[in-house]
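Peer 1: Model the structure of this input:
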Amino acid sequence: MTKEEFKTFWTLTYPDTIPISYLFKNDYSQKWFRIHSLPESKRYPESENEWGILLERQNQIITDLFGENEKILLVTGEYNWGERTTFITDEEEVFKPYKFLRLDNIDMFEYNSDDYDKGEIYRPAFAEIIWNLNHYNKLLREIAINNVSAFFVSIVKNIIVVPYDGGIDFIFKDSETRDFYKEKYKDWLSEREDGL
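Peer 2: A predicted model of the protein is given here:
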């Protein structure tokens, strides 16, 4: 996939947002739900047993959604306040196995002048990968302790999967698909009324 193809796909499929993961749950709230990675909504694992639970849950649901040997996109990025010249995919060891294409900078002030100042930009990048069970555990662990941020996208199934430190957010192609998986994984949902 070229940079131009990604831009076309994103604009047509997710016209109400930009490729920054914290925006998705608000921009597509009718297609969103969240699971927690540990029982009782515990945020961070403190033992190898808890790491096992976290990775088992995350691999199970992601594989259920994407399937094995499915081509998907790994998307990440970084904020840049004008001083940094290196890119996160060059700095972080966990990203080095992947061949990232850098997308056009997003002017955050232009996107949201209430929360950002002039000159603040976001620099996204994506890599084409093949999803396989337990193949991305190192990356999932780094995300789970908030060392890096990244999300996965299935172009074929129109699903966004956003692991974070505490769980995973999902954006589905429609609310019916969301409701199916929300019911299937109801034991992993938050007890909070807002689903967070």
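Peer 1: Going by C-alpha atoms from here, please, whenever you check contacts or count neighbours.
Peer 2: Will do.
Peer 1: And for stretch 77-94, what's in contact with it?
Peer 2: Applying C-alpha atoms under 8 Å, 6 or more residues apart in numbering, the external contacts of stretch 77-94 come out as 20, 95-96, 100, 119-125, 138-139, 142, 149-150.
Peer 1: Start and end of that stretch, how far apart?
Peer 2: Across stretch 77-94, the straight-line distance between its terminal residues is 14 Å, by C-alpha to C-alpha, to the nearest Å.
Peer 1: Buried ones in that stretch, by neighbour count?
Peer 2: The neighbour-count check on stretch 77-94 (16 or more other C-alpha atoms under 10 Å) flags 77, 78, 79, 80, 87, 88, 89, 94 as buried.
Peer 1: Using TSV, lay out the residues you listed together with secondary structure and distance to residue 65.
Peer 2: Formatted as TSV, the entries for the buried residues of stretch 77-94 read as follows, by DSSP: H, G, I helix; E, B strand; the rest coil; distance: C-alpha to C-alpha, whole Å:
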residue	secondary structure	distance to residue 65
77	strand	24
78	strand	27
79	strand	29
80	strand	33
87	coil	30
88	helix	28
89	helix	26
94	helix	23
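Peer 1: mind listing the strands for the protein?
Peer 2: Here the chain has its strands, by DSSP state E, at 32-36, 70-80, 101-102, 106-107, 121-131, 151-154, 159-164, 167-171.
Peer 1: The ones you listed into CSV, with extra columns for distance to residue 50?
Peer 2: Rendered in CSV, the data for the strands of the chain read as follows (distance: least, C-alpha to C-alpha, whole Å):
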stretch, distance to residue 50
strand 32-36, 12
strand 70-80, 25
strand 101-102, 34
strand 106-107, 37
strand 121-131, 23
strand 151-154, 22
strand 159-164, 16
strand 167-171, 13
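Peer 1: Out of those, which is closest to residue 186?
Peer 2: Taking C-alpha to C-alpha as the criterion, residue 186 comes closest to strand 32-36 out of these, the separation being 8.2 Å.
Peer 1: another one to check against the first:
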Amino acid sequence: MSAVSRSWRRFRRRGGDFAAAATDAETRDLTRSWNAVWGSSDPSGQALRVGHPDRWVRLWSLPEGKRTADDDAEAAVILGRHRSVLGMLNPSGEPFVIVGADWGPGDGGGGWSRRHLAGRRPWRASTDPHEGSTTFFWLAERTLHGLDDLLRLASEDMAHIIAMPTDMSWIYAPYDGGADVLVVDDAVRAELRERYADWLSPRADGL
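Peer 2: As a prediction, this is how the structure comes out:
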């Protein structure tokens, strides 16, 4: 086991928190890239949607904005839509960078990443100045098909992730009801809207 692996493995706790972020060169490079493309925004769908509304598109997982599946057929539709969009954004099939947001043992939802985000390493933490709660962001890698379990969990509000390429030119943030997609390139974003026009919200605010 490498020194880096030993150093971050000791940060694992009962919840989804950690004592300190990884400091290896790869993680530092990723942080610099994030700051260059996405600035001070936290790596979560909600924060990115608010911070970069000009790059944002919301797609629904089921017709008419239905949030959750009632049967296996609807669950298959949800997974199929996620796969379709991710395949369009990532035609090369390169592995995705995954960021999982988690919380400490004091939060009832904390600890999901310890159970479901194998290979995670600690990246960064963010404390809400109003509520005082801290969100811990973990890094991992997955292929498209390796994302299936996380996408299913996200559709049930049991996992909180974003997926992105190494150049961070787009971000895919699934949630229970759809996905927030943020795309830097105007042409790619326009193609996304055109190709998946039937999955867009009819609401004026796009939600």
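Peer 1: returning to what we had before: which of the buried residues of stretch 77-94 of the first structure lies closest to residue 169 of the first structure?
Peer 2: Nearest to residue 169 of the first structure among the buried residues of stretch 77-94 of the first structure is residue 77, at 17.5 Å by C-alpha to C-alpha.
Peer 1: which residue in the second structure lines up with that closest one?
Peer 2: With TM-score structural alignment as the matching criterion, the partner of residue 77 of the first structure in the second structure is residue 101.
Peer 1: one step back: quick one: buried ones out of the contacts of stretch 77-94 of the first structure?
Peer 2: Buried by 16+ other C-alpha under 10 Å: 20, 95, 100, 120-125, 139, 142, 149-150, out of the contacts of stretch 77-94 of the first structure.
Peer 1: Which one of those is nearest to residue 40 of the first structure?
Peer 2: Proximity of these to residue 40 of the first structure (C-alpha to C-alpha) peaks at residue 142, which lies at 21.4 Å.
Peer 1: nearest spatial neighbour of whatever residue of the second structure lines up with that closest one, skipping sequence neighbours?
Peer 2: In the second structure, the residue paired with residue 142 of the first structure according to TM-score structural alignment is residue 153. Once flanking residues are discounted, residue 153 of the second structure sits nearest to residue 159: 5.2 Å by C-alpha to C-alpha, 6 or more residues apart in numbering.
Peer 1: Now do that neighbour: how many residues are near it, please.
Peer 2: 26 (other C-alpha atoms under 10 Å).
Peer 1: Run through the residues that contact it.
Peer 2: In this structure, residue 159 of the second structure makes contact with 100, 112, 113, 150, 153, judged by C-alpha under 8 Å, 6+ apart.
Peer 1: Do a quick rundown of the helices in the second structure.
Peer 2: 3-9, 25-38, 45-51, 72-89, 112-116, 148-155, 186-195 (DSSP state H).
Peer 1: other SSEs contacting the longest one?
Peer 2: Packing contacts for helix 72-89 of the second structure, counted by 3 or more C-alpha pairs under 8 Å, 6 or more residues apart in numbering; DSSP states H and E, involve helix 148-155, strand 170-175.
Peer 1: count of residues packed around the nearest residue to residue 173 of the second structure once chain neighbours are set aside?
Peer 2: By the measure of C-alpha to C-alpha, 6+ apart, the closest residue to residue 173 of the second structure outside its immediate chain neighbours is residue 162, 4.4 Å from it. The local packing of residue 162 of the second structure (other C-alpha under 10 Å) involves 25 other residues.
Peer 1: Which position in the first structure pairs with residue 162 of the second structure?
Peer 2: Taking TM-score structural alignment, the alignment pairs residue 162 of the second structure with residue 151 from the first structure.
Peer 1: Verify the stated contact: that match with residue 72.
Peer 2: No. No contact is recorded between residue 151 of the first structure and residue 72 when judged using C-alpha atoms under 8 Å, the distance being 10.3 Å.
Peer 1: quick revisit: list the contacts of the match of residue 162 of the second structure.
Peer 2: Applying C-alpha under 8 Å, 6+ apart, we find residue 151 of the first structure in contact with 21, 74, 75, 76, 160, 161, 162, 163.
Peer 1: quick check, nearest of the residues you listed to residue 185 of the first structure?
Peer 2: Using C-alpha to C-alpha, residue 161 is the member of the contacts of residue 151 of the first structure that sits closest to residue 185 of the first structure, with 14.6 Å.
Peer 1: Can you tell me the centre-most residue of the second structure?
Peer 2: Geometric centre of the second structure, nearest residue: residue 162, 1.0 Å, by C-alpha atoms, centre = their mean.
Peer 1: Aligned counterpart of residue 51 of the second structure in the first structure, please.
Peer 2: When the first structure is aligned by TM-score structural alignment, residue 51 of the second structure is paired with residue 27.
Peer 1: Report the separation between residue 204 of the second structure and residue 59 of the second structure.
Peer 2: Between residue 204 of the second structure and residue 59 of the second structure the computed distance is 14 Å (C-alpha to C-alpha).
Peer 1: Thanks a lot, catch you later.
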